[in-house]
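Chemist: Okay, structure incoming, though there's no sequence with it:
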């Protein structure tokens, strides 16, 4: 009798979602056709199946959305008492909870992430952000941001494809709580949950024009961020695009927050609980296929425990299951797009060419779709591209250190500064490290833990401004 357990497939049903063949734009509480003719299909990255067709909004479409947001701000939302705005946010949060199964399946279909992550991480956090900021809507004077904080007006918000619905919640919930109206552009590869959220806004009887959603690619985002009628720009995405947006906003009255790339160090000391650290390393880089801006993509391990930790980590990677994102047993889903898969392959090949040793567990990849196995590199130098550039995939670079000072120096040797992790049993060492790491978030003996009450953001090329917590209100208030 074999002592290896086999998992029976446990697929989540697709019948809980109703995907339309075609979508327009959501402006002023209604579905409208784009003024342009350009339309594209969004694909299921696990199968390359076309899910739906959607519009690419033109600059004229963006004009219509911004005008609708301005009218809603001037006539209704900007004047509404906080306690009344809170009711709408609470209502949205409850509807998200009621439709959580449907939204989780839709997210996994469109994004490629495992259903366990969509169901157990993304959707609970989406609802939690709306509940949390609903609580702030009538308490803004007590946020420590001045006696009479006022909304900015119209917020232009551009979100990425790695956490489509969660990033929407991070942006929209505080904006609405503070009294702003919104024009949001989802990523061109993952528009479906944002379009579903438009229906949730209607279901919650949100006044027309308070939330507007325009789909498209970079040109649509550029038209939105550069629009003279917006008072605030919030962008989450690549550092390269963030630089372009910062240049376009410079010299204007617009307020700007940027949450950009990262190359986080996950630092393991010799006194750490190694089995616990292994789970944190796996969660840090292989969660959501590594499509995480704060992913722990650099493992810094103290030299004396390197062999022991790597042996345990390889054993753990051999148990990860790659496959159908809708299967509840799946740990590693599909890479979001062919373009992202090419980027991961390019940087991984560069790692080998520069002399690092590549290792992946035995892993059969499906014939169709965009897939990349969990991978780690040893023998990595700080000059290697895989140690410096954001791969945004399930690829871990392993480096070593001898002293805490060396660990800090190597961890900070990056143009990014979004997050870091520290694994040790010494509380004094955790505090010593956290004080010296140039990262917006430092996790201690855990990784990738999020809560709506806690601020998130980075330094250097990881952007500026904070989302989440009381600090996240400041970005949407004139204080």
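Modeler: It's in. Keep in mind the model is a prediction, meaning the values are calculated, not measured.

Chemist: contacts and neighbour counts: CA atoms only from here.
Modeler: Will do.

Chemist: Tell me how many other residues surround residue 100.
Modeler: Residues lying near residue 100 (other C-alpha atoms under 10 Å) number 20.

Chemist: The nearest residue to residue 146 once chain neighbours are set aside: neighbour count?
Modeler: Excluding the flanking residues, the one nearest residue 146 by C-alpha to C-alpha, 6 or more residues apart in numbering is residue 479, at 5.9 Å. Burial measure for residue 479: 14 neighbouring residues, criterion other C-alpha under 10 Å.

Chemist: ok, residue 479 touching residue 144?
Modeler: No - contact criterion C-alpha atoms under 8 Å: residue 479 and residue 144 do not qualify, at 9.8 Å.

Chemist: quick one: buried residues of stretch 427-437?
Modeler: 430, 433-434, 437 (16 or more other C-alpha atoms under 10 Å).

Chemist: Among those, which ones are in helices?
Modeler: Secondary structure from DSSP state H places 430, 433-434 of these in helices.

Chemist: Dump these to JSON lines, plus distance to residue 398.
Modeler: What follows is these, written out as JSON lines (distance: C-alpha to C-alpha, whole Å):
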{"residue": "430", "distance to residue 398": "21"}
{"residue": "433", "distance to residue 398": "19"}
{"residue": "434", "distance to residue 398": "21"}
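
Chemist: Can you tell me how far the spatially most central residue of the chain is from residue 224?
Modeler: What sits nearest the mean C-alpha location of the chain, by C-alpha atoms, centre = their mean, is residue 163, with 4.0 Å. Distance, residue 163 to residue 224, by C-alpha to C-alpha, to the nearest Å: 21 Å.

Chemist: ok, second structure coming up, stack it against the first:
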């Protein structure tokens, strides 16, 4: 694993270029985050390979008991198109660390970077059959993995609807399942928040990666006393920062969406919000490029909290902004969703920060930041945002079984 991480670093420039060509994200991001993060995850889980022992349990003088952690077996892993390299690393790392073999199914929209990594897998010295990388459409190749009787576990990242289908198919053989699915995460800004800090992170939380992030904090809940100032500054900051253009140009912040279908989906939600009475603001200085599937960064205000744009995952650079008066109202709005992936809260009140973090129905909460995840910290959701965890020590738990051994120490 460490050798593969070293090879990925060595081939970093070409991998970054492939990732940008395939996905549309800025080269600066592929180079500074996506490729280095792949290596970081592999090295992190390589370090766990000899640090995940079983335990000995005291059951009295006549007997001993201990547990053994054993590999699950063959792990089918289905990755999405928004972070092709990094989502592969999140799944490969813990699976390999626990001694499993892997069949990795790439997203049909973005297969190229991991196909390049496949050649490095061989060079790194993995035995044949340990890492198997396949292509195919989800409805065929992904379904075949989920149903196959010789696949012991399925790990899936993607939409909630597809995750439910994967779970149904895996149920036929009672496979272990890990799902990281959709989200519509709230970002709550209280009156006492640091305004510039909240604006900066709110922008990063929804506009990064063309808004194609499962944990995107796409619902901005802003308290009455700071609402007008926040919206004004958020619009200005987005206009200054969200530069659309060629993803290979260094000044570009936002490249094209991954494809035509995704761009059309985003624009349909914006049209629906406008028809429902929302005010639609596109804060960008330059015209939207005509070549490529670009969608403008969009801020929706006066948007109803029961509208599709506020409740459904858009998976694009669209922020829906709503007001609230009290902490209780903010939590009521934030939790009124079938999703529970993440949330963020901005306040200088430490007690409030911990209360809201506790009461948000989410697998992850950021306080005074958004989407700055860490390889050492578990990642995953509740409700219809998934099952299980990735990253951190908790990310190992889906890739081993625990066997209990009882030993009679007497002649009885």
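Modeler: Perfect, I can see it now. This structure is a prediction, so every number in the text was calculated from the model and none was measured.

Chemist: Now the TM-score, please.
Modeler: Overlay of the two chains. TM-score (TM-score structural alignment, normalised by the length of the second structure): 0.93; 391 aligned residues with a C-alpha RMSD of 1.4 Å.

Chemist: Tell me the one among the ones in helices among the buried residues of stretch 427-437 of the first structure nearest to residue 156 of the first structure.
Modeler: The closest of those to residue 156 of the first structure turns out to be residue 434 (C-alpha to C-alpha; 33.5 Å).

Chemist: which residues of the stretch 151-300 of the second structure fall in helices?
Modeler: 160-170, 195-207, 224-241, 260-275 (DSSP state H, counting those that start in this stretch).

Chemist: Return the most buried member of these.
Modeler: helix 195-207 (a mean of 22; mean count of other C-alpha atoms under 10 Å).

Chemist: That one maps to which residues in the first structure?
Modeler: Aligning helix 195-207 of the second structure against the first structure (TM-score structural alignment) gives residues 274-286.

Chemist: Relative to the second structure, and after superposing, what's the average distance for the matching stretch?
Modeler: On superposition with the second structure, the mean distance recorded for stretch 274-286 of the first structure (mean C-alpha distance after the TM-score superposition for the first structure) is 0.5 Å.

Chemist: residues making contact with that stretch?
Modeler: 266, 268, 290, 292, 295-297, 299, 309, 312-313, 316-317, 332, 374, 393-396, 423, 445-448 (C-alpha atoms under 8 Å, 6 or more residues apart in numbering).

Chemist: Mind doing that once more with 7 Å?
Modeler: For stretch 274-286 of the first structure, contacts defined as C-alpha atoms under 7 Å, 6 or more residues apart in numbering pick out 295-297, 309, 313, 374, 394, 396, 423, 446-448.

Chemist: what's the answer for stretch 132-152 of the second structure, then?
Modeler: With C-alpha under 7 Å, 6+ apart as the criterion, stretch 132-152 of the second structure contacts 72-76, 78, 102-106, 108, 154, 166, 169-170, 172-173, 175-176.

Chemist: Distance-wise, check residue 404 of the first structure relative to residue 301 of the first structure.
Modeler: In terms of C-alpha to C-alpha, residue 404 of the first structure sits 11 Å off from residue 301 of the first structure.

Chemist: Between those two, tell me which one has more neighbours.
Modeler: residue 301 (24 against 15).

Chemist: Now which residue in the second structure aligns to the more buried one?
Modeler: Checking TM-score structural alignment: residue 301 of the first structure goes with residue 222.

Chemist: Tell me how far that match lies from residue 149 of the second structure.
Modeler: In terms of C-alpha to C-alpha, residue 222 of the second structure sits 50 Å off from residue 149 of the second structure.

Chemist: before we move on, what about residue 97 of the second structure?
Modeler: Taking C-alpha to C-alpha, one finds residue 97 of the second structure at 23 Å from residue 149 of the second structure.

Chemist: the more surrounded of those two?
Modeler: Taking other C-alpha under 10 Å, residue 97 of the second structure and residue 149 do not tie; residue 97 has more neighbours (23 against 13).

Chemist: Per the alignment, name the residue of the first structure opposite that one.
Modeler: Checking TM-score structural alignment: residue 97 of the second structure goes with residue 177.

Chemist: which ones are touching its match?
Modeler: 85-86, 133-134, 136-137.

Chemist: Can you match those residues up with the second structure and say which hold?
Modeler: Mapping the contacts of residue 177 of the first structure onto the second structure (both residues aligned by TM-score structural alignment, their matches' C-alpha atoms under 7 Å) leaves 133-134, 136-137 still in contact.

Chemist: And those residues, which is closest to residue 241 of the first structure?
Modeler: Looking across these and measuring by C-alpha to C-alpha, the closest to residue 241 of the first structure is residue 133, at 28.2 Å.

Chemist: Surely the match of residue 301 of the first structure is in contact with residue 192, unless I've mixed up the numbering?
Modeler: No - under the criterion of C-alpha atoms under 7 Å, residue 222 of the second structure makes no contact with residue 192, lying 10.9 Å away.

Chemist: and residue 131 of the second structure, what is it in contact with?
Modeler: Counted by C-alpha under 7 Å, 6+ apart, residue 131 of the second structure has contacts 101-103.

Chemist: do the same with residue 186 of the first structure
Modeler: 158-160, 194, 215.

Chemist: Mind telling me what it corresponds to in the second structure?
Modeler: Per TM-score structural alignment, residue 186 of the first structure is aligned with residue 106.

Chemist: now the strands for the stretch 1-150 of the first structure?
Modeler: 22-23, 25-27, 30-32, 39-44, 49-55, 150-151 (DSSP state E, counting those that start in this stretch).

Chemist: ok, back up a step: looking at the second structure, name the residue matched to the residue nearest to the centre of the first structure.
Modeler: Under TM-score structural alignment, residue 163 of the first structure pairs with residue 83 in the second structure.

Chemist: and the closest residue to its match other than its chain neighbours, how many neighbours?
Modeler: Counting by C-alpha to C-alpha, 6+ apart, the nearest residue to residue 83 of the second structure once its immediate chain neighbours are dropped is residue 34, at 7.4 Å. Using other C-alpha under 10 Å, residue 34 of the second structure has 24 neighbouring residues.

Chemist: Also the one 3 residues further on?
Modeler: The tally of other residues near residue 37 of the second structure (other C-alpha under 10 Å) stands at 22.

Chemist: what sits against the counterpart of it in the first structure?
Modeler: Residue 37 of the second structure maps onto residue 125 in the first structure, with residues paired by TM-score structural alignment. Contact analysis of residue 125 of the first structure by C-alpha under 7 Å, 6+ apart lists residue 166.
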